[in-house]
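Undergrad: Here is a sequence together with a model predicted from it:
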Amino acid sequence: MATPTTEIVEPKREDSLAVRIIPFVDRYGVLLIVLAMVLVSFALEPEVFLTWRNISNIFRQIAFNALLALGEFLVILTAGIDLSVGSTLALAMMTVAVLSKAGAPWPLVVASPFIVGALVGIVNGLGLTKLRLPHPFIMTLGMLNIARGLTNLISGGVPISGLPTPVRFLGAGDFNITSPTETSPGISLPISLFVLLVTFLAVHLFLQYTRTGRHIYAIGGNPQAARVSGINVNRTLVLVYGLCGMLAGFSGLLLAGRTNSGFPNAGLGQELDAISAVIIGGASFFGGRGSVLGVFAGALVIGLMRNILNLRDVPVFWQQVLIGVVIITVVYLDVLRRRAGSANA
């Protein structure tokens, strides 16, 4: 009688490299990208890049995109997307300009973009949950056109300049660290950077230390399990889209202050930069994963990339090509990370 033999099946070694590398990239990847961008930028433009004026300009330029990205991040955490943030920015910005021109008191002017942005976001959330649309792409794509149309209607399609001092202070003001002298221009940081840091800190605390923040992560991880566990998914989604819209309105306020005007074509395509910053910062398109610090780093990467390309006089069209390549690469890394997680499970 033949003795039965036991066949030893070796574990699949497929994706073994990904299993080892992806966790490291997952934890430190965006910081390595920022460091690499700084080193490359310094090597290409050593006399300009590290000047205080250029550094201040980088932070001023990323402020409004970082706020857009922060709102987009909240939506992506729920495995959603908001394509209307650029148009919401423009609508909020033109609301500021129209109210200023009409002679409205400055507290109302400053509050208006938050109100307009929140209303747009709440409509997005209600449309998604009440109409039971199959994906937020549909609702927010429609809102992209609605908000852009309203922007042109209230402005007549023409820019409006001349905004109150508090608005200009938020978008273009500086905090002097050292006073200028005859031999030195002094050191200053944009007020918009301090506003940005406070906002990011507030959202971080909200996500990490509140029940609603934990619910947002849970919905992105598994919406059905979240419902079963007693989370009011629809209400949370409306809140998330409302916050996203409000942050887009805030972004419009900073941009209006920076340019001392409102112009109806503001924010065109800006939703793509916001989504890019979120994905580069390590958030997953599949939801339930990401951090506020990563979003800030992602926005900084986009800002550094545009800064050095501008310093090198690279045409804006090639900038779009490069950012598109970066997005595809980062999303592919996200896919590899998920495969590595499945292999370890």
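TA: That came in fine, so what should we check first? Keep in mind that what you see is a predicted model, and the values were worked out from it rather than measured. Numbering: from 1, shown residues only.
Undergrad: okay, CA-based contacts and neighbour counts for the rest of this
TA: OK.
Undergrad: Am I right that Asp313 falls within a strand?
TA: No. Counting by DSSP: H, G, I helix; E, B strand; the rest coil, Asp313 is not part of a strand but coil.
Undergrad: Just give the number of residues close to it.
TA: Applying other Cα atoms under 10 Å, we find 9 residues neighbouring Asp313.
Undergrad: Val40 versus that one, what's the distance?
TA: Plainly put, Asp313 is 15 Å away from Val40 if you go by Cα to Cα, to the nearest Å.
Undergrad: got a list of what the spatially most central residue of the chain touches?
TA: In the chain, the residue lying closest to the centroid (Cα atoms, centre = their mean) is Ala69, at 0.7 Å. When contacts are counted by Cα atoms under 8 Å, 6 or more residues apart in numbering, Ala69 touches Asp273, Ala274, Ile275, Ala277, Val278, Val295, Ala299.
Undergrad: Comparison target below:
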Amino acid sequence: MKPFANIQNQYADLKKMNSKEKLNFWKEFLIDNSLYILLFIAILYTYFQNHRFLSTSSVINMISLSAANLPIACGIAGTIVLTGTDLSAGRIVGLTACMSAASLQAVTYATKMFPNLPVVPIPLVILMVIVVGGIIGFLNGFCISRFKLHPFIVTLATQLVVYGSLLMFVMVNGNNGQPLSGLDDSYKKFISGSILKIKGVPIPNYVWYGIIVVAIMWFIWNKTTFGKNMFAVGSNAEAANVSGVNVARTTILVHTLAGCMYGITGFIEAARIGSNTANTGLNYELDAIAACVIGGVSFVGGTGKIRGIVMGVILLRIIFVALNFLSVNANMQYIIKGLIILVACAIDMRKYLVRK
């Protein structure tokens, strides 16, 4: 009900304005929401070019792709709230995905990476990837908070270290960098199986896992002392420190939580993709950062909502699927993705300057 109350308040304020103030209001509204407007126009254009774009199977596909990216977006959003970022996210996803795949290959698979290893219980693998991601995130947060290093530099270094570790991992035991596939059926069903269909189109199980992650993150952000401390540190670290907030511990915990989210993403991606290589997770952090900024998580710190992150992930995924429906060249899609990030950041900074 709160969003509707805000709209009613804005409408009441608008009625009190004179013609010049109304003109400025609509000008600011169009600029602040230009990205959403352009995305809406792109959706309409794609639909008129290809009606299959909004078919049941296409919509469920977009929802599924969005759900798979929600954990990494929720994780990286916390680092952005702290006025930082995390360039290592995609490589952590790749490492945990390959670890998951190696642990859950079918025992009958001819080129099984660890031939004598039975199929590891799924809960144990989930715990493993969360711990691995959490440890890497902890190291990021520790270096940032204790050594006062910039998050860009720390996570760039971590990205290289993790990628090197991933390259060595896929070479062990004579695997020689071959794709990790042949996953056990129980793993594939756990992630990509379905308990619900809409018009005959199955909804993958990982959609529900994405929803669970969002619910947990919403609770952490909005109902815990840690969440309040995170926003306090992001808004003004010095003021938060004076108020009794342990800035170093909060920074470490935010990055540790982010690493856990990357581990969950890797676990989901391993089964969703089905064939994992050292390139799994490549540039995932860029999509996550773009989704967060589109969803209102500000790089100036202390601003962001979980529902905005979800909306940003969905809108970004819609535009990428639309580009495929329009047969836009894959190389051109990188250019468009970069422009979306640039425009979103420019709009975000403009909002900040207007508030100042």
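TA: Sure, I can see it. Note that the structure is predicted; figures quoted are calculated from it, not measured.
Undergrad: Got a TM-score for the pair?
TA: The TM-score (TM-score structural alignment, normalised by the length of the first structure) is 0.86; 319 aligned residues with a Cα RMSD of 2.3 Å.
Undergrad: rewinding a little: out of the contacts of Ala69 of the first structure, which end up buried?
TA: Burial by neighbour count, 16 or more other Cα atoms under 10 Å: within the contacts of Ala69 of the first structure this picks out Asp273, Ala274, Ile275, Ala277, Val278, Val295, Ala299.
Undergrad: I'd like those as a markdown table, with distance to Val25 of the first structure appended.
TA: Formatted as a markdown table, these follow (distance: Cα to Cα, whole Å):
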| residue | distance to Val25 of the first structure |
| --- | --- |
| Asp273 | 22 |
| Ala274 | 21 |
| Ile275 | 20 |
| Ala277 | 16 |
| Val278 | 16 |
| Val295 | 16 |
| Ala299 | 18 |
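Undergrad: Tell me which residue of the second structure lines up with the residue nearest to the centre of the first structure.
TA: Counting by TM-score structural alignment, Ala69 of the first structure corresponds to Ala73 in the second structure.
Undergrad: Tell me the buried residues in the host helix or strand of its match?
TA: Here Ala73 of the second structure, judged by DSSP states H and E, is contained in helix 56-81. The neighbour-count check on helix 56-81 of the second structure (16+ other Cα under 10 Å) flags 57, 60-81 as buried.
Undergrad: repeat for stretch 18-28 of the first structure
TA: Applying 16+ other Cα under 10 Å to stretch 18-28 of the first structure flags Ala18, Val19, Ile22, Val25 as buried.
Undergrad: Now intersect the contacts of Ala69 of the first structure with the helices, please.
TA: Taking DSSP state H, the ones among the contacts of Ala69 of the first structure that sit in helices are Asp273, Ala274, Ile275, Ala277, Val278, Val295, Ala299.
Undergrad: farthest pair in these?
TA: Across these, the two members that end up farthest from each other (Cα to Cα) are Asp273 and Val295, 11.6 Å apart.
Undergrad: And the helices in the first structure, which stretches?
TA: Going by DSSP H, the first structure shows helices at 16-44, 52-77, 85-101, 106-130, 136-155, 165-172, 191-209, 211-221, 223-228, 233-259, 270-280, 292-311, 316-344.
Undergrad: I'd like to know which elements the last one is packed against.
TA: Helices and strands touching helix 316-344 of the first structure, by 3 or more Cα pairs under 8 Å, 6 or more residues apart in numbering; DSSP states H and E, are helix 16-44, helix 270-280, helix 292-311.
Undergrad: Redo those helices as CSV? Include distance to Gly156 of the first structure.
TA: Converted to CSV, these look like this (distance: least, Cα to Cα, whole Å):
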stretch, distance to Gly156 of the first structure
helix 16-44, 41
helix 270-280, 22
helix 292-311, 31
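Undergrad: who wins for proximity to Gly117 of the first structure among the ones you listed?
TA: Here helix 270-280 is closest among these (Cα to Cα), at 14.3 Å.
Undergrad: Where in the second structure does the closest one fall?
TA: With TM-score structural alignment applied, helix 270-280 of the first structure matches the range 284-294 in the second structure.
Undergrad: Equivalent analysis for stretch 298-314 of the first structure, please.
TA: Using TM-score structural alignment, the partner range for stretch 298-314 of the first structure is residues 312-328.
Undergrad: So for that stretch, what gets flagged as buried?
TA: Residues of stretch 312-328 of the second structure classed as buried by neighbour count (16+ other Cα under 10 Å): 312-323, 325.
Undergrad: Can you pick out the most distant pair from those residues?
TA: Pairwise distances across those (Cα to Cα) peak at 20.0 Å, for the pair Gly312 and Phe325.
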